[in-house]
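>>> Predicted model and sequence follow; I will ask about them next.
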Amino acid sequence: FVPGDAVLLSYFSCRACGTCARGHPAYCERGAQGNFSGARLDGSFPMRWRGEPVRSSFFHQSSFATHVLAHQHNAVKVPAAAPLELLAPLGCGFQTGAGAVLEAFRLQAGQQLAVFGAGSVGLAAIMAARVAGAARILAVDLSAERLELARELGATDTFLAGEPELTKAIRKRTRGGVDFALECVGSPQVLRQAFDVTRPLGTCGLLGLPERDAAEVSLPMTALLSGKRLVGILEGDADPKAFLPKLVALHTAGRFPLEKLVRLHDFEAINDAVHEMETRTAIKPVLRMHGGGTS
């Protein structure tokens, strides 16, 4: 990096542990400390107030600001002309959905994907599945408006959550189930639905964060014996250094239309942005700082 580089910020990884060395920095053995403790790996603090340490540095950055202290490991260089306001969310939610499809699943042309939850993560997964050439992309959500957007972004079939006999309908539509399913909500009930529509030898991925640490799901052991797999996926199992430039290139080529998901707000309108997020009236509100940065 040199002064003036345009960069995106993503999660931190140590780049030295065994998991990082195997190419899976999202599961860095020191990731929890580096991303959520508010301190550096050596225990020191990057910020102080009146001599006292401040536990900031969420994701090793805390970027709701015009200036950020970040580590080179979680900065990704992008072209100088890149539209940073649109690309800013790539480092977390969009990476999670798209990475699950392209990196964790490595979905191939002609395969089928079901996505439960048409928020920023799920819609990114749908766009990625279209890029990969999926034969059928099914979206499930509570909102008819979001399902309409899912179709615009590549979904071939849509279902309202809560629809009677939902899993039966999806299995019938897909002639026995999908190759891959994604749970993007964080609900044990929805995870069970996603698992149930996964065909034998298929893979169901959990992306959604549950509201409770103790959330549990019950699965039939006989279904696991059919070769089905259930996997948890963090950050799309993607390495931001390699994966984010690919997403930027797809956006530049018009194949990953982030402008359909992002709604921009000046920082003074942060309460409006939060309200849109809480009421699900916007997919991804993004704050513009007067200093030129985005969060």
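Yes, it's here.

>>> going forward, measure contacts between C-alpha atoms and count neighbours the same way
Fine.

>>> could you pull out the helices for the stretch 101-250 of the chain?
Along the stretch 101-250 of the chain, counting by DSSP state H, counting those that start in this stretch, helices occupy 120-132, 144-153, 166-173, 188-196, 221-224, 240-252.

>>> Tell me which of those is the most buried.
Comparing those by mean neighbour count (mean count of other C-alpha atoms under 10 Å), helix 120-132 comes out on top with a mean of 26.

>>> what comes into contact with it?
Residues outside helix 120-132 that contact it (C-alpha atoms under 8 Å, 6 or more residues apart in numbering): 93-102, 107-109, 113, 115-116, 137, 139, 150, 153-155, 182, 184, 255-256, 261, 283-284.

>>> take the one below as the second:
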Amino acid sequence: MEIKAAVIEKQGEDFVFEQLKLENPKSNEVLIKVVATGVCHTDAVARDMGLSPFPVVLGHEGAGIVEAVGDGVKSVKEGDHVVLSFASCGECENCLAAHPTSCMRFNELNFDGKMEDHTNRIHKHNHAVSTFFGQSSFATYAVVNERNVVQVEKDVDLALLGPLGCGIQTGSGTVLNKLKPEFGSTIAVYGCGAVGLSAIMAAKIAGCKQIIAIDVHENRLALAKELGATDVFNGAKVDAVQEIKKITNGGTNYAVETTGVPPVVRQSLHALKPLGVSAVVGVTPKMEFDVHNDIMAEGKTLMGVIEGDAVPKLFIPKLIDFYKKGLFPFDKLVKFYEFEDINQAFADSKSGAVLKPIVKIS
């Protein structure tokens, strides 16, 4: 079938709209009519750094309606509302242990540009176009593996739900699935973008006594306060480590680091109490640690977390339930754009003018 897609032809270029050919779903695959897609920082990284072969159709926070299913598909049917998440093999030891975010084939299935059977579903003039994250949702239609698809109830605006598939799942899942803070514990969140604010909302749900937000933008700190932060600090104006230790009697039990900025990663460790844990979810460049003083001497842990260590089919419905109960108001983070304005959506995301753009496809 013919589809309209926003294509990146070469590294660092803007999106251009093209008519492409999308093949029918094969066994265990689903054809989705895409309704809307979140804009994630990982899409920008893929555009600018070449995470997948070019040309590529990016987009990995899709939400849409099942149009058709291939042989063997059992979890969804035509007409179902769905959220699309990351690709995983479903067979390796990590997938079988309910950690598909650490799938042994994660990089291959999400970034190599092909489907699980090593073939392409998207073509331009008989030449392959790369699929991203097993979905490529910056298009009117997408073919995805059944494992990527999360059925959701129809009583919530489907256009709103796409970001649950990656960014919002990452922040909230890092708290609720990986750190699992004890009731009454303390946590600091570094960076109050969509991921960080999702972590703050999750920490409130978990019952953390002190939820400390650190950012350099006052408007983001104000929203963090509204969403559950008990204390906020502008890292450009104060010594965040010193201030955190002052109000927590020596440091926090947990930290979520979303910025990927090396000095801030160190702050997330330095502001922990002994035996504290910092979870890094941002793309971080090479950096140095004093392993003895920063980590070992006080029994601290620095861990990486991918996609909130979530099982999307279980976790995303829980987030929607929290949202419906007024406990997880992630709609306060978003702004909608028309498909034709996708380049503006990316520019606004980069400038910080918008926390979580969502592009309406149809």
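Done, it's in. Predicted model, so just to flag it, every value in this text is computed and none were measured.

>>> can you put the helices of the stretch 101-250 of structure 1 in TSV and add distance to Leu86 of structure 1?
As requested, these are arranged in TSV below (distance: least, C-alpha to C-alpha, whole Å):
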stretch	distance to Leu86 of structure 1
helix 120-132	13
helix 144-153	16
helix 166-173	33
helix 188-196	30
helix 221-224	40
helix 240-252	10
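
>>> Which among the ones you listed is found nearest to Val274 of structure 1?
Distance to Val274 of structure 1, taken as C-alpha to C-alpha, is lowest for helix 120-132 among those, at 14.7 Å.

>>> which bit of structure 2 covers the closest one?
When structure 2 is aligned by TM-score structural alignment, the counterpart of helix 120-132 of structure 1 is residues 194-206.

>>> Tell me roughly how far that stretch lies from structure 1 on average.
In the superposition against structure 1, stretch 194-206 of structure 2 averages 0.4 Å from its aligned positions (mean C-alpha distance after the TM-score superposition for structure 1).

>>> Mind checking which residue lies nearest the centre of structure 1?
Nearest residue to the geometric centre of structure 1 (C-alpha atoms, centre = their mean): Thr96, 2.5 Å.

>>> And the strands in structure 1?
With DSSP state E as the criterion, structure 1 has strands at 6-9, 48-49, 52-53, 75-78, 112-116, 136-141, 157-160, 178-183, 198-206, 229-232, 262-266, 284-288.

>>> what inclination does the last one have with respect to strand 262-266?
The directions of strand 284-288 of structure 1 and strand 262-266 differ by 30 degrees, with axes from the mean of the first three to the mean of the last three C-alpha atoms, to 10 degrees as the criterion.

>>> Check which helices and strands strand 284-288 of structure 1 is in contact with.
If you count contacts as 3 or more C-alpha pairs under 8 Å, 6 or more residues apart in numbering; DSSP states H and E, strand 284-288 of structure 1 packs onto strand 262-266, helix 270-279.

>>> just to revisit the earlier point, among the strands of structure 1, which comes closest to His24 of structure 1?
Distance to His24 of structure 1, taken as C-alpha to C-alpha, is lowest for strand 229-232 among the strands of structure 1, at 13.2 Å.

>>> Gly326 of structure 2 pairs with which position in structure 1?
Checking with TM-score structural alignment, Gly326 of structure 2 has Gly254 as its match.

>>> From Ala282 of structure 1, how far off is that match?
21 Å (C-alpha to C-alpha, to the nearest Å).
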